[in-house]
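Trainee: this one's structure only:
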């Protein structure tokens, strides 16, 4: 691993230490190309020789702390100050001593720059820098990706489950959108494992982790559950708009509130109160096991991570096939599996664990600099092919498994792209803002859709243009509601209860520490 320091615009008055800082970049691999570096954050320091901690004090960052020993003399741009001072380019150099780089302490420790990576800069010796243990950069592209994973779920529920079309053939033609939505949920599981592993802080108490996870998911879940309870209590409907019966009694209400749908055959299929919350039932199972899973993942030698990833990918594709052993009449509506078979391959939490673990190992591969380069064209072709080839695959594979592997490749590519100077469309502020509210959109849209359709009249059907216009209006209403829920419910509670406490860097007095908030899949 290599570390890079670049000074950024010192203020005119050196008496303002808070205006001083260093940009810190890290290279998880061994490439001498500057484009292999990823941005670790802005580091503030108080005096020469201080140990500083890169930290991210944004409201929704993926950063954790990276401790580096350095002085303000490192990097270019010294003396730059005043209004209009532009940041100097980063200076790349290998670390004085790094366990990951394979260089022994004292070898190359004078801070001489790597070939083609900027001028030599003297760096005082300091503690080892382990990017897998302490340093991660923000990943805004993954936040933007969350919106595009939640969107297919919303669209599928709008066009298939709410069913506003008068033409039954149009309704039937839209059934394949369910496969796209299922692949998106699978992508959420992989993304959840990736981000939790990426932001993991070794040594953090397990109870503290679980407490943050609960505060992250429970408030919006309770809000969505309450909306569903209110809808079914006030309307007394016994079926969805497309005719699928529901059985939403008090027993199912408690199962849904406690997020036990995935463990109860049939409950998740009944769309009781808040249908999408079944996936949060799976996430709760993942969170319970995560401390053990990430500890085990960290013990895997870097050279064997690729083999482990391949084994998990094979498990993702083969485990759902066990549902074929359960014989039952097909559910219909584009679902070629029986009730119990569908529960086993899609809703049952242990069956989805391999996707979450795939995300954990993907994060380790990226952090260790061992993720292979995947052509961008392939990143577009593989997810599209997974959806397009779904009708030719065994039915259990159509509900999530096909999307996990292509989306794992996309997630790793976006994580790497966030550290390069390449264009990053998903990192634009608009997409990041939508991504931040993606969990609220995912968890509260179902009761909104049911209420919207009920007000229109369950018995009414509409022409294609009118149906699409109504669906668009309902989608906009759902998104606006999600933004409000995120702004006034999720974010205040997360800041109050779900953030890590600031940690002080080890080393000389005056070290600077910082918080490390994180987000994960639809449920994190």
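Mentor: Everything's here; your move. Fair warning: this is a prediction, and the values are worked out from it, not measured in the lab.
Trainee: going forward, measure contacts between C-alpha atoms and count neighbours the same way
Mentor: OK.
Trainee: which residues sit against whichever helix or strand residue 378 is part of?
Mentor: Per DSSP states H and E: residue 378 is located in helix 376-388. Surrounding helix 376-388, the residues in contact under the criterion Cα atoms under 8 Å, 6 or more residues apart in numbering are 179, 180, 183, 398, 402, 403, 406, 407, 409, 410.
Trainee: neighbour-wise, which of the residues you listed leads?
Mentor: Comparing these on neighbour count, residue 403 comes out first with 31 neighbours (neighbours: other Cα atoms under 10 Å).
Trainee: Counting neighbours, what do you get for residue 433?
Mentor: Per other Cα under 10 Å, the neighbour tally for residue 433 reads 18.
Trainee: Name the nearest residue to it, sequence neighbours excluded.
Mentor: Nearest residue to residue 433, sequence neighbours excluded (Cα to Cα, 6 or more residues apart in numbering): residue 144, at 7.5 Å.
Trainee: Please compare the first structure with the one that follows:
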């Protein structure tokens, strides 16, 4: 998120143009602070798609690239100002941070304070505790590292983290901890190498990002050194470290090409693609082209971006970025389900209203302050300390759990009703457990005759089945792997290695003479949602696995589509109880689930019929004629999140439909 603190400024500057032809001569102070309406339009082109993407993900699937646009703008504007100050001999690190405090802190801390108050009213303890920790990290401009730490598969839905959007502020501020000093160093020791150093830094950052994405995509997304190339793209544009434009028609063409790249990224990129990496260069290059094209004179594309509505939206961009995300998150907590289009539209309008008020009565007055720098820095430090002091008690009390009565706290605790053997028996995305080390659950003296082959949906099922078999001196082998359904040759999203893993698992299960029954479980609706395609390849792979197992003489049990809840189940149940509502009312309508699962259920039944396998329909035991339930008065919460059955839910399903006949 761009937080450049000066009026959108421009032309390119450098340390020593006379000494190096690839770096432009420093412009005058008036040129540096020249207001560029096209940059405000660029900001609108960044924040608008981000907000719409967060409110209506299917409307603009690539709207998330707005953050990358902001990074380039920020790198451009701040580099321009710093370069001019260094060239004039008036650069001061203290002054730099004074401007940052004036630009960032007032609106940011107003949002943080409001979010903390809203969290006390609306969030369950675990979510409030995490938000308070994130608030402290945000104060230290380290929330990106906090979100990286909790970016695992089961660390909660991103759309329910009220401060998730602060990660980009943290990336910027971490970048600006070193960047001004780096510029001063280059100016002192290698002014002729400025362009080369910026290009080299950007290339190194991009290379690091591409390498990191091969083994740690979350790190590549959140780390400042893997996103630095985006900010440096703006820096390169700022110092004119490229061939100079001589023809205005070329500038017009470049500005239009830049807008086309940005619009194309917004419309055609999506979350399923590997990002940032190479793909992030599309919006970054587009933004840089617009910035470069408008340096000497307003280019055609820049004049289009200078339309009054875009300039106004660009003026609100920082405040709108700050407010829109927590408003959307808290709206979801009020609804306890995905927002309808009308509700999402209302949340966006409220965000715009809050942004306008924040801009008019907080941002502008703060920027207009004319106080000694030491007072501003002291006030900033005091504000940071106050924020930590307010968030600290929330963390120390585990999210102020005393706000909820004992019955509500018992429902909330279902988030921990998971397999106690997940850490050592369930394969993570990147560290599969070899078949030879698969866990046998149940009677420790029994030889496992049954195997649960599944993705993460099978972990709790295997434990619950092990409990049932232990009473008969039996056990079950758990062969579960996050994100890898037991579907031959099916490449799950971001899990290309599943194809080879499943081929090897099938070979070993077939060769394992201990196993006579194999239970297949998969997150069918989740893969459809993640890939936005039909279930045909997934179901075809289930059929191939079933036929191979049956051909080897194994009995096969296919567990059908497990209903998904509209919200994190323990949180929803606890909040409903706290609101004096009936937890049994929580869950999707049966008709909607039947419509969503009909084709998959029909196909799986067909596979079972053709191969002689057994089919279990979870909906027959987890749903009634009107609703699929997340809560059972006798069993309790049936899910530990929005999709995975809790141990209680797995026990209920197994009790209703035992997958293994009594011997």
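Mentor: Thanks, I have it. Small disclaimer: the values here were computed from a predicted structure and weren't measured.
Trainee: Hmm, residue 424 and the residue nearest to residue 433 of structure 1 touching each other?
Mentor: No. When contacts are counted by Cα atoms under 8 Å, residue 144 of structure 1 is not listed as touching residue 424 (10.0 Å).
Trainee: okay, these two: which has more neighbours?
Mentor: Neighbours per residue, other Cα under 10 Å: of residue 144 of structure 1 and residue 424, the larger number sits with residue 144, 24 against 14.
Trainee: so stretch 106-113 of structure 2 corresponds to what in structure 1?
Mentor: When structure 1 is aligned by TM-score structural alignment, the counterpart of stretch 106-113 of structure 2 is residues 219-226.
Trainee: And for that stretch, what's in contact with it?
Mentor: When contacts are taken as Cα under 8 Å, 6+ apart, the neighbours of stretch 219-226 of structure 1 outside the stretch itself are 256-257, 273-274, 277, 440, 443-447, 485, 489-490.
Trainee: please redo it, this time with the cut-off set to 7 Å
Mentor: Under the contact criterion Cα atoms under 7 Å, 6 or more residues apart in numbering, stretch 219-226 of structure 1 has outside partners 257, 273, 274, 440, 443, 444, 490.
Trainee: Most neighbours among the residues you listed, which one is it?
Mentor: Taking other Cα under 10 Å to define a neighbour, the member of these with the most is residue 440, carrying 30 neighbours.
Trainee: what do we get in structure 2 for it?
Mentor: Counting by TM-score structural alignment, residue 440 of structure 1 lines up with residue 319 in structure 2.
Trainee: Its match touches residue 359, doesn't it?
Mentor: Yes. Using Cα atoms under 7 Å, residue 319 of structure 2 makes contact with residue 359 at a distance of 6.3 Å.
Trainee: To which residue of structure 2 is residue 403 of structure 1 aligned?
Mentor: Aligned against structure 2 - with TM-score structural alignment as the criterion - residue 403 of structure 1 pairs with residue 283.
Trainee: Secondary structure element holding its match?
Mentor: In this assignment (DSSP H and E), residue 283 of structure 2 forms part of helix 277-293.
Trainee: after that helix comes which helix or strand?
Mentor: Next along the chain after helix 277-293 of structure 2, taking DSSP H and E as the criterion, comes helix 300-305.
Trainee: and that following helix, what does it pack onto?
Mentor: Counting by 3 or more Cα pairs under 7 Å, 6 or more residues apart in numbering; DSSP states H and E, the packing neighbours recorded for helix 300-305 of structure 2 are helix 37-55, helix 248-268.
Trainee: What segments of the stretch 101-250 of structure 1 are helices?
Mentor: Using DSSP state H, counting those that start in this stretch, the helices assigned to the stretch 101-250 of structure 1 run over residues 140-156, 168-173, 177-198, 206-235, 250-257.
Trainee: that older thread, can you name the residues that contact the residue nearest to residue 433 of structure 1?
Mentor: Residue 144 of structure 1 is in contact with 426, 427, 431, 432, 434, 435, counting by Cα under 7 Å, 6+ apart.
Trainee: Just give me the neighbour total for residue 511 of structure 2.
Mentor: Residue 511 of structure 2: 11 surrounding residues under other Cα under 10 Å.
Trainee: And for residue 388 of structure 1?
Mentor: By other Cα under 10 Å, 13 other residues sit near residue 388 of structure 1.
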